[in-house]
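Visitor: could you look at this predicted model? Sequence included:
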Amino acid sequence: MKFIPLPFAVLGCSLFLFTIEANAASQTQIDRGEYLARIGDCTGCHTTEDGQSFAGGLGIDSPFGTIYSSNITPDKQTGIGNYSRDDFAAALREGSLPDGTHLYPAMPYTAYAKVTDEDIDALYAYFMEGVEPVDNEPEKTDLSFPFNQRWGIGLWDWMFATADTYEPNPDQSEQYNRGAYLVEGLGHCGSCHTPRGLFFQQKAYGAGDDHFLTGQTLGVWYAPNLRGGGEGDQGLQGWSEKDIANYLATGRNVHSGVVGEMISVVQHSLSHLKDEDLTSIAVYLKSLPRSTEAPSDDEAPSVQDKTDENKDTSATLASAKVDIDSGERLYLDNCNACHFTNGKGASWVFPALKGNSLVVAENPDGLLHVILAGAQMPSTPKAPAKLAMPGFGWRLSDKEVADLATFVRSGWGNDGDSVTADQVAEVRKGIPEKVLRDSAPNMVKE
């Protein structure tokens, strides 16, 4: 047997234990980075439906054309494998690549600018050591002139990319500040829920500006006002902190269910957040006072407290004495089984139509899209069932959909404008025929 002198044995053991501790710390940082990537919903933009994680190539529609996401795996040829930590931070916070190329602001670097150095380090560790490299060269973004002149983005950044690293508000609680950091930073909620200006710049980046999170329309979908403070009952004002946390975790609550782009956000990002982070987000949103600024283009939904009209609508439907071609009759034949005569739906299953932000949005396209093509809630760890609403575009004409939508937008105290058959036809054009054909009833998909 070979004996090792005690001092060397102790030194060797110490080095061994130090190595284990260092590796454990590294893995902890990688795991933290993975969680932060969930918060930032990096999968949502950098993974195609059938593609490998973070390999890029997803086409993102913008007012200027389609922007294709990049490969952010650590592949050295087609990804970010050659990025230093500072290269990574510059891309994330400033939208600037190592070769000086400016990223289009479809990448929410104006929000990611608020991310702390510690979280940048963790994200870098995850993407370099926790993500499998994928050799994939995504399609190049090729916008028309002048939007293909990326040097102009540098000027745009100088004018509008003003966000700095988040500084906690000393007058607020730790829970509030955590929620603010997540919403304003990695969560980049303002990218969809804050109005845009003339140059497509986000009008505000934090709670100090009344424009922040007041809602806007993106494509056919209305991203609603998220300011939940005050005593009213419009939107999140009528939701409790628990209602908000449940919605983020499962895509549904006693009031509503997610549709449109929010389905992916809940499925790939928010449903994986820790309960304490979801609660912090809810606390922050409920702290934001009702804004004095109207959303851009007067797109704020309007809901009136019309108790008598609510009763009248329910009574009319319950009597079943309505004209055969009326919106009321169409509702009874197609919607009443799930949303009921009172328009309140069923908690956690069928969203309420009374006061629903999608239903009463100034732009009805999102509602029309759901009626035509249906909708399916995401499968999440806390609510795995993919509850689905069938589409009715396969059997209802444009006029019938318009009459139905007009009734829903004006019933139970809702105060939405009427809808025309031409508006329905325009939305129908944007829905693939296969989607309309396959949207026949199938209420629960496992």
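Guide: Here it is on my side, so go on.
Visitor: drop to CA atoms for contacts and neighbour counts, all remaining ones
Guide: Fine.
Visitor: could you look up the SS state of the closest residue to Ala55 other than its chain neighbours?
Guide: In space, and not counting its chain neighbours, Ala55 is closest to Asn71: 4.3 Å by CA to CA, 6 or more residues apart in numbering. Judged by DSSP: H, G, I helix; E, B strand; the rest coil, the three-state class of Asn71 is coil.
Visitor: contacting residues for Asn71?
Guide: His46, Phe54, Ala55, Gly56, Gly57, Thr78, Gly79, Ile80, Asn136, Glu137, Pro138 (CA atoms under 8 Å, 6 or more residues apart in numbering).
Visitor: okay, pairing it with this:
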Amino acid sequence: MKTTLKALALAAAVTASFALPTLSHAADDALVTRGEYLAKAGDCIACHSTPHGKPFTGGLKMMTPMGVIYSTNITPDPETGIGQYSEDDFKRAMREGIAKDGHNLYPAMPYPSYAKVNDDDMHALYTYFMHGVAPIKQANREPDIKWPLNMRWPLKFWNMVFLEKGVYQDKTGKDVAWNRGAYLIQGLGHCGSCHTPRGIAFQEQALDESGALYLSGSPIDNWFASNLTGEHNVGLGRWSEADVAQFLKTGANQHASAFGSMTDVINNSTQALTDVDVAAMSRYLKSLPAAGGSGGPAYAYDAKATKVSLTRPANDAGARVYTAFCMHCHGVDGRGFAPMLAPLAGNPNVLEKNASSLINVTLNGTGDLVIGGVPAAYPMPKYGPVLNDQQIAEVLTFIRAGWNNGAPGVGAGDVAKVRKATQ
């Protein structure tokens, strides 16, 4: 009997010795998977990769008021990446913008947003980048910023003034979905990095809904990042929560379609999020009060421009260009064929005072939305090689005035400026 008990005990010990590593391995795999999801929520791949380059190896060119900077290699390569970063080093870079060797990162890295990410999520992200990403040796490029603006030590003072430390804390009186949405939008989603106006020191003028300008839209790299507040013309005031969710999952809805860098956000980030998280983000965004815009009356459709376009009067050059190049996709009535082809009548990006996005997308088209591995059937083509600056100015002026859009006209000089900057 004693021999039998000893044998059973030995067998149990041997079994446990094999089972524990297996359980630990399963836990590590789960943590890596969670970290991968969070990296998608943060859209890390979009900034830290180049088109057709290897993921997370950096090198993406970014324009800033100081000059050109290039994103860095964040693979776990020990020489050119973050392979020698401890978890504390990783957290400090993410939350405070300080690299392992102590130099300050430029605030193009959205560490003021990542400062809100909690410890559990930071741990999962670190685990993913160290164990779920392949190490790739690729040297980082030095910024192209002239002296004295290339000095990094003033960033220490920038952080003292503009960096708000502390992870996100749930707001009392708000439900679980609202707080989850706020955490994602303000933190890993870093939506304010593009959609919130910046001040003279390149700081976001608000980091959450307590600031009047938060997510009210902002010019960035020859585009205008859309207003995400409840403003009824240029913002999300006419959108439902379902409209917002559809846009985040597919890049298009009955009101608008994604363009510029937002296409990368949809392709690499928001479409991969769970329906629960997307619904939470939509809940939060729809709670934001109106900010920005012209303050005029709510948009109401008017068909007068349709008649102008159909009759093609000799004195309306914009209508002629629209009929020849735009009408077949966006409709003679300007209402498009949403969500496949964006409407222009009442589109918030058309109504926006700043026309840079319309000029840019007309000149250069936009990248394919790829949803579930399937590219969009009708991407916006490039008209820069086909239409001159005057023609583009005329057609955009016609569109911005037509169907009761009531937005300011566009000049040929405005088009020339964007053409030069984006060639």
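Guide: Cool, got the structure. Nothing here was measured: the structure is a model prediction, and the numbers come from that model.
Visitor: TM-score for this pair?
Guide: Overlay of the two chains. TM-score (TM-score structural alignment, normalised by the length of structure 2): 0.94; 420 aligned residues with a CA RMSD of 2.0 Å.
Visitor: of the contacts of Asn71 of structure 1, which is the nearest to Gly235 of structure 1?
Guide: His46 (30.8 Å; CA to CA).
Visitor: what do we get in structure 2 for the closest one?
Guide: Here His46 of structure 1 is matched to His48 in structure 2, going by TM-score structural alignment.
Visitor: also Asp31 of structure 1?
Guide: Checking TM-score structural alignment: Asp31 of structure 1 goes with Thr33.
Visitor: and for its match, the neighbour number?
Guide: By other CA atoms under 10 Å, 17 other residues sit near Thr33 of structure 2.
Visitor: what does Leu123 of structure 1 give?
Guide: When neighbours are counted by other CA under 10 Å, Leu123 of structure 1 comes out with 25.
Visitor: now swap in Pro384 of structure 1 and tell me
Guide: Neighbour tally, Pro384 of structure 1, other CA under 10 Å: 12.
Visitor: ditto for Leu310 of structure 2
Guide: 14.
Visitor: what helix or strand is it on?
Guide: Using DSSP states H and E, Leu310 of structure 2 falls within helix 304-311.
Visitor: how about the helix or strand that comes right after that helix, aligned to which bit of structure 1?
Guide: The helix or strand immediately downstream of helix 304-311 of structure 2 is helix 317-321, counting by DSSP H and E. Taken onto structure 1 by TM-score structural alignment, helix 317-321 of structure 2 occupies residues 326-330 there.
Visitor: which outside residues touch that stretch?
Guide: Contacts of stretch 326-330 of structure 1 (CA under 8 Å, 6+ apart): Leu317, Ala320, Val322, Asp323, Ile324, Glu400, Asp403, Leu404, Ala405, Thr406, Phe407.
Visitor: distance check, the third one against Asp308 of structure 1.
Guide: Distance check for Val322 of structure 1 against Asp308 of structure 1: by CA to CA, to the nearest Å, it reads 19 Å.
Visitor: next one: the last one
Guide: Phe407 of structure 1 is 16 Å from Asp308 of structure 1, where distance means CA to CA.
Visitor: out of those two, which sits in the busier spot?
Guide: Shown here are Phe407 of structure 1 and Asp308; by other CA under 10 Å, Phe407 has more neighbours (23 against 10).
Visitor: check contacts around the more buried one.
Guide: Gly327, Glu328, Ser418.
Visitor: just the closest of those residues to Ile153 of structure 1, please.
Guide: Comparing the contacts of Phe407 of structure 1 against Ile153 of structure 1 with CA to CA places Ser418 closest, at 40.3 Å.
Visitor: which of the three states applies to the counterpart of that closest one in structure 2?
Guide: Counting by TM-score structural alignment, Ser418 of structure 1 lines up with Gly409 in structure 2. Under three-state DSSP, Gly409 of structure 2 falls in the coil class.
Visitor: distance of the closest residue to Gly409 of structure 2 other than its chain neighbours relative to Lys420 of structure 2?
Guide: Once flanking residues are discounted, Gly409 of structure 2 sits nearest to Thr397: 4.4 Å by CA to CA, 6+ apart. Noted for Thr397 of structure 2: a distance of 20 Å to Lys420 of structure 2, by CA to CA.
Visitor: then Ile145 of structure 2?
Guide: From Ile145 of structure 2 over to Lys420 of structure 2 the distance is 21 Å, taken as CA to CA.
Visitor: the more surrounded of these two?
Guide: Applying other CA under 10 Å to Ile145 of structure 2 and Lys420 shows that Ile145 carries more neighbours, namely 15 against 8.
Visitor: which residue in structure 1 aligns with the more buried one?
Guide: When structure 1 is aligned by TM-score structural alignment, Ile145 of structure 2 is paired with Leu143.
Visitor: now do Asn364 of structure 2
Guide: Aligned counterpart of Asn364 of structure 2 in structure 1: Ala373 (TM-score structural alignment).
Visitor: what about its match, neighbour count?
Guide: Neighbour tally, Ala373 of structure 1, other CA under 10 Å: 25.
Visitor: kindly report the same for Val401 of structure 1.
Guide: 26.
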